[in-house]
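Trainee: Pasting a predicted model and its sequence here:
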Amino acid sequence: MLPAAASTALHRAGHAVTVLERAGELRETGAGIGIMPNGVLALDALGLGGPVRERAAPFAEGGIRDRHGRALLATDRSALRDLVGAPVTVLTRPWLHRLLAAALPAGTVVTGRAVTALREGPTGVEIDGHRTDVAVVADGAGSRLRAALFPAHPGLRRSGESAARSVATGVPADLPLAPGELLDHRTGDRFGCMPMSDGGVYWYATWRDTAPDDPPARHRWLRERRADWHPCAAALIDATAPEAVHVVQTAQLARPLPALAVGRVALLGDAAHAMTPDLGQGACQAFEDAVALGAVLTGAGPAEAPAALARYDALRRPPHERAPAAGRAGEPRAGPPRTGGPDPGRGAPARPGGAVHEGAGRAAGLHAAAGPHPSRSKATFPQRDRVKVALLQRRGGWGQRSPMPT
């Protein structure tokens, strides 16, 4: 899904794009996805922000609450929207996938093409006997190509936490919701929910203990574990079929990569900077990557591609290097465990009187370090022959029910 954003950006920049997809067919499973304001602004730059903005649900408050619903850190989403110029939006993953796919010319995606190695030469990149000017690695958090490019990098590190996500439909109109995130200080468990424009409610739950593997048994375990929480937690779990709940073990890169581009090869999205989903920034950062990649390659020809990708690295790597180290999985930090879903209030103006969660700090670090929006970082190359770009992707992510690779 997310590599389609980069394909759109490169196509809009006038280049010839081919997406090599490992799976035999395109599909997008999974639950909901929260798009924070910076992600909506990036989609605006790709010409796709309008439909996303139309699906923003009108709820004003978010933040962090105790498990009973009492506010620990209240945030004002309306103030955030007015400040940034974009709303927080919650979408279903299949809908977002269709929006992105519809922006691509027919024939862009070639399925059943697993790429395990790249060979870069002085004038291009060879992929399975075919030559391209630029290769974009977007094969997910467990990227094998990233490991080949940076063999000394330790790769992913598990957070020690499991996370469930789903969308509850048919929710009673009179059900009191507690938008944002509920926190149990006894166990570190969390439960978050966000209403959607179509009447559904996206929800997530996290835990560190061992849960049953069988979906119905795990469903009962989740509900019983939250029986004394705010009423919306049990009600939303009850409104969701066990088989519609997607569960993963969360992970992120153990440390930032030394570069997001090497010669004619660039990395994008989770392959470049996999992060735990508590930041609500996985998709948003991939969208910003896409906009930056399209911007630096605008006007560039095949000969200028390495210089353009060096500019992409200079734009996109610093925000992830400067993000607070306390937010990295596996490192000591104070407070409760990180979460399994984006808090819709993180990054929003906060009212005094609550505790600030460390995940909010790292998300703020990503925003503060980013500098100008990538769509404003145009290259200065004269217009040349268009660049042939191969974008390498692997379907997966939250649509998978298996643990993420280590």
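Mentor: Yep, it's here. Numbering: from 1, shown residues only.
Trainee: hey, let's count contacts and neighbours off CA atoms from now on
Mentor: OK.
Trainee: do you know how far residue 242 is from residue 223?
Mentor: Separation of residue 242 from residue 223 (CA to CA, to the nearest Å) stands at 11 Å.
Trainee: Can you check which helix is longest in the chain?
Mentor: With DSSP state H setting the assignment, residue counts place helix 305-322 as the longest helix in the chain.
Trainee: Would you mind pulling up the elements that it packs against?
Mentor: Using 3 or more CA pairs under 8 Å, 6 or more residues apart in numbering; DSSP states H and E as the contact criterion, the secondary-structure elements in contact with helix 305-322 are strand 261-262, helix 282-297, helix 358-369.
Trainee: Second structure for comparison follows:
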Amino acid sequence: MGLRRAAVIGGGVGGLAAAVGLRRHGWQVDVFERSAALPEVGTGLAIRPDALAALDRIGSGDAARRAGRRQADGVVRKPDGTVIGTIAAGSVHLLTRPALLGVLAGALPQGVVRFGAAAGLADCAGYDLVVGADGVHSGVRGELFDAPVRRSGAIGWRGTVDVPVEAGGETWGRGGKFGFTPQADGRTNWYALGPDLSMFADWHDPIPRVLAAAGDVLRHELLHLSPLPRYTSGRVALLGDAAHAMTPDLGQGACQAIIDGVVLAECLTGGVDEGLRSYDAKRRRVTQRLAARSLQLNRLARVRRFTGARDLGLRVALALAPRPSWPSWSADLERDELAG
């Protein structure tokens, strides 16, 4: 089998994970990233054990662990501070998106990532494989499928402040929720789901202090993608938000993009057509189930009636659940999703 060439359109978490994995399996890879450089600032990501295991399989797990910190258990509360339950963090690691992108880009030779280079399918006609990793508003996906990006009806807010907290937490109230997680550098990521930030002003500490310190606040509509019939077409594969953009309520977007990229590379050690069928079979159903669950959780967090019954159900679910991963979504969005 001769040297095979892959074009990865999009240099985010999923695209870079795919590039690292493909190179480890003998592919020549070019990554086309429209941004001029890797980001220097950004809020944090909660990387779960399955995503860390995927990073291990491409040789980047230890570097990712060193770039972050273990996440402590989180407490779910009511707006007055009453504890609903605890979510055990397990082996979740927190690190910033720039740190994770730096780890992945650092595993690639100089010049593999072409910054300031937008590309479409027509630009990649000479490649044996094209990976569409260009986000929720994917141009690659738009050339292949009629799959509308939908509004969830929710407004999200997020930012980073110089207010240290020992552990993450999430507070559920009438019509929305507020959460925060510590960063490895001592700062705190925060996020909120609600029509405006004023609704959180009288919620328990440290929420008012976090909001008082908030400077650069990002506001965005929370979007999700209609389920695709498949994640591949011809010799093109979609991954991450380009394939299964979901609301950030489960905090799974970055994790699933990493796993997509690694599994795609592992499936392509042999024939491309067979490998792409295998990738679709392994990743489409599981990610679409997660997207549906995330949307359900989003709607549950926004109810305005029967919140007592909702909180009771949440308390029972937290008490009975095995040690799950903490659903933090403070930075589980790419730049093009914010543009939506």
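Mentor: Thanks, I have it. Bear in mind the structure is a predicted one, so any value in this text is a computation, not a measurement.
Trainee: TM-score them against each other, please.
Mentor: Both chains were compared after superposition, and using TM-score structural alignment, normalised by the length of structure 2 their TM-score is 0.81; 309 aligned residues with a CA RMSD of 3.0 Å.
Trainee: hang on, the earlier thing: mean deviation of the longest helix of structure 1 from structure 2?
Mentor: Here helix 305-322 of structure 1, set against structure 2 after superposition, deviates by a mean of 1.5 Å using mean CA distance after the TM-score superposition for structure 1.
Trainee: Could you check the angle that helix makes with helix 282-297?
Mentor: Counting by axes from the mean of the first three to the mean of the last three CA atoms, to 10 degrees, helix 305-322 of structure 1 points 150 degrees away from the direction of helix 282-297.
Trainee: Run the angle between helix 305-322 of structure 1 and helix 358-369 for me.
Mentor: Using the same axes, to 10 degrees: helix 305-322 of structure 1 against helix 358-369 is 140 degrees.
Trainee: Please enumerate residues in contact with helix 305-322 of structure 1?
Mentor: 133-134, 256, 259-266, 273, 289, 292-293, 296-297, 300, 365-370, 374, 379, 387 (CA atoms under 8 Å, 6 or more residues apart in numbering).
Trainee: in that helix, what counts as buried?
Mentor: In terms of neighbour count (16 or more other CA atoms under 10 Å), helix 305-322 of structure 1 has its buried residues at 305-313, 315-321.
Trainee: And stretch 32-44 of structure 2, by the same measure?
Mentor: 32, 33, 34, 38, 43, 44.
Trainee: Likewise for stretch 55-74 of structure 1?
Mentor: The neighbour-count check on stretch 55-74 of structure 1 (16+ other CA under 10 Å) flags 55-57, 61-69, 71-74 as buried.
Trainee: With the flanking residues excluded, which residue is spatially nearest to the alignment partner in structure 1 of residue 69 of structure 2?
Mentor: With TM-score structural alignment as the criterion, residue 69 of structure 2 lines up with residue 56 in structure 1. Leaving out its chain neighbours, the residue that sits closest to residue 56 of structure 1 by CA to CA, 6 or more residues apart in numbering is residue 89, at 4.6 Å.
Trainee: Map residue 161 of structure 1 across to structure 2 for me.
Mentor: Taking TM-score structural alignment as the criterion, the aligned counterpart of residue 161 of structure 1 in structure 2 is residue 154.
Trainee: And for residue 226 of structure 1?
Mentor: With TM-score structural alignment as the criterion, residue 226 of structure 1 pairs with residue 200.
Trainee: what residues are up against that match?
Mentor: By CA under 8 Å, 6+ apart, the neighbours of residue 200 of structure 2 are 178, 207, 208.
Trainee: which residues in the stretch 151-300 of structure 1 form strands?
Mentor: All strands of the stretch 151-300 of structure 1, identified by DSSP state E, counting those that start in this stretch, fall at 156-168, 180-183, 190-195, 201-207, 246-253, 261-262, 265-267.
Trainee: if we can go back for a sec, helix, strand or coil: sort out the match of residue 69 of structure 2 for me.
Mentor: coil (DSSP: H, G, I helix; E, B strand; the rest coil).
Trainee: ok, now how distant is it from residue 181 of structure 1?
Mentor: Residue 56 of structure 1 sits 18 Å away from residue 181 of structure 1, taking CA to CA as the criterion.
Trainee: same deal with residue 296 of structure 1?
Mentor: Computed as CA to CA, the residue 296 of structure 1 to residue 181 of structure 1 distance reads 38 Å.
Trainee: Please apply the same query to residue 65 of structure 1.
Mentor: Using CA to CA, one gets 6 Å for the distance from residue 65 of structure 1 to residue 181 of structure 1.
Trainee: can you check residue 133 of structure 1 too?
Mentor: Distance from residue 133 of structure 1 to residue 181 of structure 1, by CA to CA: 45 Å.
Trainee: the more surrounded of the two?
Mentor: The neighbour comparison of residue 133 of structure 1 against residue 181 (other CA atoms under 10 Å) goes to residue 181, with 29 against 25.
Trainee: what's the more buried one in contact with, if anything?
Mentor: The contact partners of residue 181 of structure 1, taken as CA under 8 Å, 6+ apart, are 62, 63, 64, 65, 190, 191, 192, 193, 343.
Trainee: Now which residue in structure 2 aligns to it?
Mentor: With TM-score structural alignment as the criterion, residue 181 of structure 1 lines up with residue 170 in structure 2.
Trainee: Excluding chain neighbours, give the residue nearest to that match in space.
Mentor: Setting aside the residues directly before and after it, residue 170 of structure 2 is nearest to residue 179 in space (CA to CA, 6+ apart), at 4.1 Å.
Trainee: Mind telling me what that neighbour corresponds to in structure 1?
Mentor: Following TM-score structural alignment, the counterpart assigned to residue 179 of structure 2 within structure 1 is residue 192.
Trainee: Quick one: neighbours of that match, just the number.
Mentor: Residues lying near residue 192 of structure 1 (other CA under 10 Å) number 29.
Trainee: Could you do residue 270 of structure 1 as well?
Mentor: As a burial measure, residue 270 of structure 1 scores 23 neighbours (other CA under 10 Å).
Trainee: Give me the aligned partner of it over in structure 2.
Mentor: In the superposition onto structure 2, residue 270 of structure 1 corresponds to residue 241 when matched by TM-score structural alignment.
Trainee: ok, now which ones touch that match?
Mentor: 133, 134, 135, 136, 253, 257.
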